[in-house]
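# show me the folded form of this:
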Amino acid sequence: MWQQTFCLILSVIITGSFSVSGDMTVSPVVFVPRGEDAILSCSFTHSRQQDYSGKIAVKWLARESNALPFIICTVKNDSTEGLCSVPELKHSLLGDPRWGELSLLIRRVHLSDNGTYFCRVELDGWRNSFQKGTQLYVTVKPQILNLSVVESHSGSDSASRRLRCEVEGHPLPTVTWLSASRGLLKDQVQTSTVSPYQLVSTVPYLEEDVFTCRVENMVGGAERRYPASYTLMITALTVCGLVVLLLLCAGFIVCRRNRVENHHLHESDCPVEGDVELQLVYSAVSMTNSTSSQHKSLRSSSQQQQQQQQEPGVIYSPVNIQSRVRCEGNSRL
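Prediction:
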């Protein structure tokens, strides 16, 4: 018994503190699209959380568990000092180590940031250290970098020219070739990996055919046709067809509106019994006092001015005369 006590006292003297038990939690895999910020979560709790007053050293390592840390942040658990987060840097701590928050923030991740990261925390004493790894997986939506015809200098097929499709994506996408005349192509397809994020696929090229290179992975897909003029021609024909259809509809609407307006115009101009025309009729009237007084009461100011220029003793009076004229508009409509 005294030997165990002596070893414990000796351990305290050497390490400066008692060993503590703790628990560290990290995310096994973190998926982040290229160009966005990544957060690698890491939290830590230990048995002396309430009364611990020593130092807390947080370290983040990349690729190897024994690599040199690229982030080191040390704070005292009972202090009010500032944290180690620096907004301008690509890597910084996200959280307060005094509360067990040890997460890592990586701003605007790229494909080169892919890999394993290790979260490490050290308390006072060489035995009081804990470390766990987490995987950062930067995803890239597939895209076709280039689609062109190249000369073939080798291969089992007899085609001297091949259509080459250069693709980028993470995870590496699958490539599917389609032919306008033959459908899905499986034979004579050659695909090779250029890098962990790029590959190249080729098929024999026939000028009279139209090919489609289609790529897909877990985050999306893309496709492109060759030759490109074929796609442009289809698009142009589609647009022209829509324009012609709109013009025809507009012309039909205008013609219909004109017919309706003409129909209403003929109906207003042509009564049922025929056209009515106003004609000027001359009539000889004897100049008696009674007749003269009757006409004087019917004359307007405009008629009086006209009569002043006519011969004396003659009275002009408008008379309605109906002419039997057939309304052509009504008969047609």
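# okay, CA-based contacts and neighbour counts for the rest of this
Noted.
# which stretches of the protein form helices?
Across the chain, reading from the start of the chain, the helices by DSSP state H fall at 2-15, 228-269, 289-298, 301-307, 328-332.
# buried residues in the fourth one, which are they?
Applying a neighbour-count criterion of 16 or more other C-alpha atoms under 10 Å, helix 301-307 contains no buried positions.
# another sequence for comparison is provided below:
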Amino acid sequence: MASIGQIIFWSMIVLIFVCAGLIILLLAIAFSASQGTVETSAPFPVGNLGEDVVLECRFLTKSGTDRSSDVLITWEKEGLTGLVYQYKNNAAQLQDQNAQFKDRAQLFTDAIAGGNASLLLRSVKMTDGGVYYCNVGAPGVWGRVRINLRVSVYSAPTITKSNNSLRAEAPRWTATPSVTWVDQSGKQLNSSTQFTRFNNSGTEIVQVVSDLPGPLTAAVIYTCFIEDRLIKSVSEVTGDGDLKSSYFVTSSSPKMPPLQLVCTTPLLLYMLAW
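Below is the predicted model:
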């Protein structure tokens, strides 16, 4: 004959399985009714220290109905107590906001009705780097996306010509970036580079000065690459010093774990209440 302890133990096991089944059923019903998606085209943005960055998040519905007053948008950061930002009942709800983001985080409220849940983060700090979650609950749309923000220090170089040589000067990079010059065939050229280090509020900043000696050919396009582990600056210039293009390319994205369907507490409550 089973003891009272065994009866209680097995009763608890059964109760746990029943509750788990109910939760799965409710989630299945909620998601089966969903007609939209939550997504981002930039899961690995690179912020520039001291500048603003946008963490892109969009939600799409099949109906396209404007129900902005019914939208719940919650931004969280992994490992951080409190919220980054929350939008509910057609207004910001910042009572649970982490102090790190006070007066620095905001949504594009005029664009929410069109499906824009992106977060603008002002004056990026090195400590802002990490994994963020954009949670959206709206009529027919329930979901989240994962965005891994990396923070670096980078700048495009100014390129000048003097004595038949080219000089690239970039005022701010982090660590010690690699600098290379190539011709239009991709051949790496001999160059010399100097780094000057200084401290900016606890972050070491590097000034880059790189010289490509002549002789140079006026019609040939030379490319200067300045690159750290996160970002690459690409500057194309002719042998006579005419800048053709200058742009940044993010380095290869870190590996992400398999996509998981995870609901935070506020999002789950919204789904069950809708």
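# just give the TM-score of the two.
These two chains, once laid on top of each other, score a TM-score of 0.40 by TM-score structural alignment, normalised by the length of structure 2; 140 aligned residues with a C-alpha RMSD of 4.4 Å.
# skipping adjacent residues, who's closest to Pro171 of structure 2 in space?
Setting aside the residues directly before and after it, Pro171 of structure 2 is nearest to Gln207 in space (C-alpha to C-alpha, 6 or more residues apart in numbering), at 4.7 Å.
# what about the one you found, which helix or strand?
strand 203-212 (DSSP states H and E).
# what's the first helix or strand after that strand?
Proceeding N to C from strand 203-212 of structure 2, the next assigned helix or strand is strand 221-227, under DSSP H and E.
# tally of neighbours for Ser246 of structure 2?
15 (other C-alpha atoms under 10 Å).
# residues near the nearest residue to it once chain neighbours are set aside, how many?
Ranked by C-alpha to C-alpha, 6+ apart and with sequence neighbours excluded, the top spatial neighbour of Ser246 of structure 2 is Ser235, at 4.3 Å. Here the neighbour count serves as a burial measure; for Ser235 of structure 2 (other C-alpha under 10 Å) it reads 23.
# distance to Leu145 of structure 1 added to the helices of structure 1, as CSV?
What follows is the helices of structure 1, written out as CSV (distance: least, C-alpha to C-alpha, whole Å):
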stretch, distance to Leu145 of structure 1
helix 2-15, 58
helix 228-269, 14
helix 289-298, 96
helix 301-307, 89
helix 328-332, 67
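# out of those, which is closest to Cys213 of structure 1?
Counting by C-alpha to C-alpha, Cys213 of structure 1 lies closest to helix 228-269 out of these; the figure is 11.8 Å.
# what helices or strands is the closest one leaning on?
Applying 3 or more C-alpha pairs under 8 Å, 6 or more residues apart in numbering; DSSP states H and E, we find helix 228-269 of structure 1 packed against helix 328-332.
# distance of Asp32 of structure 2 from Gly137 of structure 2?
Small correction: residue 32 of structure 2 is Ser, not Asp. With distances taken as C-alpha to C-alpha, to the nearest Å, Ser32 of structure 2 is found 14 Å from Gly137 of structure 2.
# neighbour count for the two, which is higher?
Gly137 (24 against 10).
# now the more buried one: closest residue in space that isn't a chain neighbour?
In this structure, Gly137 of structure 2 finds its nearest non-sequential neighbour in Leu72, 4.9 Å apart by C-alpha to C-alpha, 6+ apart.
# for the one you found, list the residues it contacts.
Taking C-alpha atoms under 8 Å, 6 or more residues apart in numbering, we find Leu72 of structure 2 in contact with 86-89, 135-138, 267, 270.
# and those as JSON lines, adding secondary structure?
Below are the contacts of Leu72 of structure 2 laid out as JSON lines (DSSP: H, G, I helix; E, B strand; the rest coil):
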{"residue": "Gln86", "secondary structure": "strand"}
{"residue": "Tyr87", "secondary structure": "strand"}
{"residue": "Lys88", "secondary structure": "strand"}
{"residue": "Asn89", "secondary structure": "coil"}
{"residue": "Asn135", "secondary structure": "strand"}
{"residue": "Val136", "secondary structure": "strand"}
{"residue": "Gly137", "secondary structure": "strand"}
{"residue": "Ala138", "secondary structure": "strand"}
{"residue": "Leu267", "secondary structure": "helix"}
{"residue": "Tyr270", "secondary structure": "helix"}
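# which members of these are the farthest-apart pair?
Of all pairs drawn from these, the greatest distance, 15.1 Å, lies between Asn89 and Asn135 (C-alpha to C-alpha).
# what about these two, which has more around it?
For the pair Asn89 of structure 2 and Asn135, the greater number of neighbours falls to Asn135 (26 against 11), based on other C-alpha under 10 Å.
# SS state for the closest residue to the more buried one other than its chain neighbours?
On the basis of C-alpha to C-alpha, 6+ apart, the spatially nearest residue to Asn135 of structure 2 that is not a chain neighbour turns out to be Arg144, at 4.3 Å. Reduced to three states with three-state DSSP, the structure at Arg144 of structure 2 is strand.
# I figured Arg144 of structure 2 hits Val136, correct?
Yes - shown here, Arg144 of structure 2 and Val136 form a contact pair, counting by C-alpha atoms under 8 Å, at 6.1 Å.
# give me the common contacts of those two.
Val38.
# that older thread, mind checking which of the contacts of Leu72 of structure 2 are buried?
Among the contacts of Leu72 of structure 2, those that count as buried by neighbour count (16+ other C-alpha under 10 Å) are 86-88, 135-138, 267, 270.
# and the strands in the stretch 101-250 of structure 2, which stretches?
105-107, 119-121, 130-138, 141-152, 158-162, 165-174, 178-182, 188-189, 192-200, 203-212, 221-227, 231-238, 243-250 (DSSP state E, counting those that start in this stretch).
# which stretch among those comes nearest Val14 of structure 2?
strand 141-152 (29.9 Å).
# the closest one packs against which elements?
Secondary structure elements in contact with strand 141-152 of structure 2, counted by 3+ C-alpha pairs under 8 Å, 6+ apart, are strand 36-39, strand 46-48, strand 58-61, strand 130-138.
# now for the third one, which elements pack on it?
Counting contacts by 3+ C-alpha pairs under 8 Å, 6+ apart, strand 58-61 of structure 2 is packed against strand 36-39, strand 141-152.
# so which of those strands is the most packed in?
Using mean count of other C-alpha atoms under 10 Å, the stretch among these with the largest mean neighbour count is strand 141-152, at a mean of 22.
# one step back: closest to Ile16 of structure 2 out of the helices and strands packed on strand 58-61 of structure 2?
Ile16 of structure 2 lies closest to strand 141-152 among those, at 25.5 Å (C-alpha to C-alpha).
# thanks a lot, catch you later.
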